[in-house]
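Participant: A predicted structure for the sequence below; I have some questions about it.
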Amino acid sequence: MSKDMDLKKHIRSIPDFPKPGILFYDISTLLAHPKAWHTTIERLADLIRPHKPDVLAGIESRGFLLAAPLALALGTGFVMLRKKGKLPGMTVRHTYALEYGTDTIEIQQDAVHKGARVVLVDDLLATGGTMAAAVELLESVGAVVPTAACIIELTFLEGRKKLKPPVETLLQYDS
C-alpha cells in the first residue's frame, strides 16, 4: 500500500451531473487505477477492521464494488442491499423518503443472523438518507451495525448527522 498516495487525485469531478448545479465525484477513474484501487481497499480495511465485522453489507450498486473486495480482505461474508424486486427468495423491505418521493431497499430475509456485526459499505456519504435507511433495514433483521464506511464524504451535506452508527471515510469534500 502506498502510504503517501493522494487518492483525491484519482477521483474525477464532473460538473452538472446528474443535473445542473451538482458536482459529481466519479470513482470510476479510481477503480481503473490498480495502485489507487488497491490502496483504497487496504485503507478502508484498516478503518473497518477494529469494528470486528462478521459481515459487510454493500448498498447497490457502487457499494458492491467496495464491500466484496473488502470482505475478502477482512475474511468476512458479504451481503447485498438492493432496490425493490432485485433479490430472489424471501426479502425484508424498508421504504424511506427521498427529496421527491420514496425509495425501497431490500435484504434477503436469511442474509444475516440475529446479533451479527454488519458494517455498512457504500462509495459516498451525501445527505445520509439511503445509508440511514440501510442501517434501519439491517437492524430490523437483527444485525448490529457498529459502523458505516465510505470512500467519500460530502461533509457540507452533513449526512452523518442522520446516522446512528459512526462513519469511517477516507476522503472528505467540503463543497
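Facilitator: Perfect, thanks for sending it. Numbering: from 1, shown residues only.
Participant: Going by C-alpha atoms from here, please, whenever you check contacts or count neighbours.
Facilitator: Will do.
Participant: For burial, what's the neighbour tally of the closest residue to E168 other than its chain neighbours?
Facilitator: Nearest residue to E168 in three dimensions, chain neighbours excluded: A149, at 4.6 Å (Cα to Cα, 6 or more residues apart in numbering). As a burial measure, A149 scores 28 neighbours (other Cα atoms under 10 Å).
Participant: and here's the other structure:
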Amino acid sequence: MQDIDLKQYIRGIPDFPKPGILFYDISTLLRNADAWQLATARMAHAVAPWQPDQLAAIESRGFLTAAPLSTRLGCGLIMLRKPGKLPGETISLTYDLEYGSDSLHIQADAIRPGQKVVVTDDLLATGGTLAASVALLRKAGANVVGASVLIELTALRGRDKLDIPVHTLLSYDE
C-alpha cells in the first residue's frame, strides 16, 4: 500500500470549469478509502515536523484535507471562510485575483498570538488565495510555519508568491 501512486486516483476533467482548463478532480481520491487514508497519512508525516498548534483550512476543499490531518496530528482546526460565513467578530483580508477580488475571514479569537499554524488546501495554482491566507493568519497573530496541499500545478509558479515552506502531495506540470 505504501508504494501506491496516488495520481492514479486523481481524475483529469478537460474543459472544466471553462474551455482550456484541465481540472484535477480529487473526488475520485476521496471516495477510495485506502487511497484517502494513505494520502492523509503522507500529508501528516510531512506536516508533523512543523509541530503546528493549529491547521488553517481554506474554504471549502481545504476543510477536507485539514479535518483528517488535525485529527492525525492532534492539533486544532481553524476555518478561513468567505464573508458572512463565520459567527462573531472576524478579521478579514481582501485580495486580488486574476479577474477581480475576493475576501477571506477568520474569527477574531481563533488564534492566540504566536501559535504555530500550517495552512491547508486542496490545490496550489497561481498562489493568490494561499498567499492571502498566510497574510490573514499573520494579521490575526499566527506564526505561519508552512503550507500543505494535495495538488500543485507547478507551471503556474504559485509557490513563488509564498515565503513559507510548502509541502505538496502531488505535482502536475501542465
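Facilitator: Right, received. Where do you want to start? Because the structure is a prediction, the values reported are computed rather than measured.
Participant: TM-score for the pair, please.
Facilitator: The TM-score (TM-score structural alignment, normalised by the length of the second structure) is 0.99; 174 aligned residues with a Cα RMSD of 0.5 Å.
Participant: Quick one: distance of the host helix or strand of the residue nearest to E168 of the first structure to the chain centre.
Facilitator: A149 of the first structure belongs to strand 148-154 when assigned by DSSP states H and E. Distance of strand 148-154 of the first structure from the chain centroid (Cα atoms, centre = their mean, to the nearest Å) equals 7 Å.
Participant: Measure how the next helix or strand after it sits relative to strand 148-154, angle-wise.
Facilitator: Sequence-wise, the next helix or strand downstream of strand 148-154 of the first structure (DSSP H and E) is strand 167-173. Interaxial angle, strand 167-173 of the first structure versus strand 148-154 (axes from the mean of the first three to the mean of the last three Cα atoms, to 10 degrees): 20 degrees.
Participant: Just the buried residues of strand 167-173 of the first structure, please?
Facilitator: Using 16 or more other Cα atoms under 10 Å as the test for burial, strand 167-173 of the first structure gives V167, E168, T169.
Participant: Can you find the partner of the last one in the second structure?
Facilitator: Okay, so that is T169 of the first structure. Counting by TM-score structural alignment, T169 of the first structure lines up with T168 in the second structure.
Participant: Tell me how far E98 of the second structure lies from E174 of the second structure.
Facilitator: Going from E98 of the second structure to E174 of the second structure by Cα to Cα, to the nearest Å gives 19 Å.
Participant: ok, back up a step: quick one: the strand holding A149 of the first structure aligns where in the second structure?
Facilitator: Strand 148-154 of the first structure lines up with residues 147-153 of the second structure when matched by TM-score structural alignment.
Participant: about what we covered before: so the match of T169 of the first structure touches L153, yeah?
Facilitator: No: using Cα atoms under 8 Å, T168 of the second structure makes no contact with L153, being 9.8 Å away.
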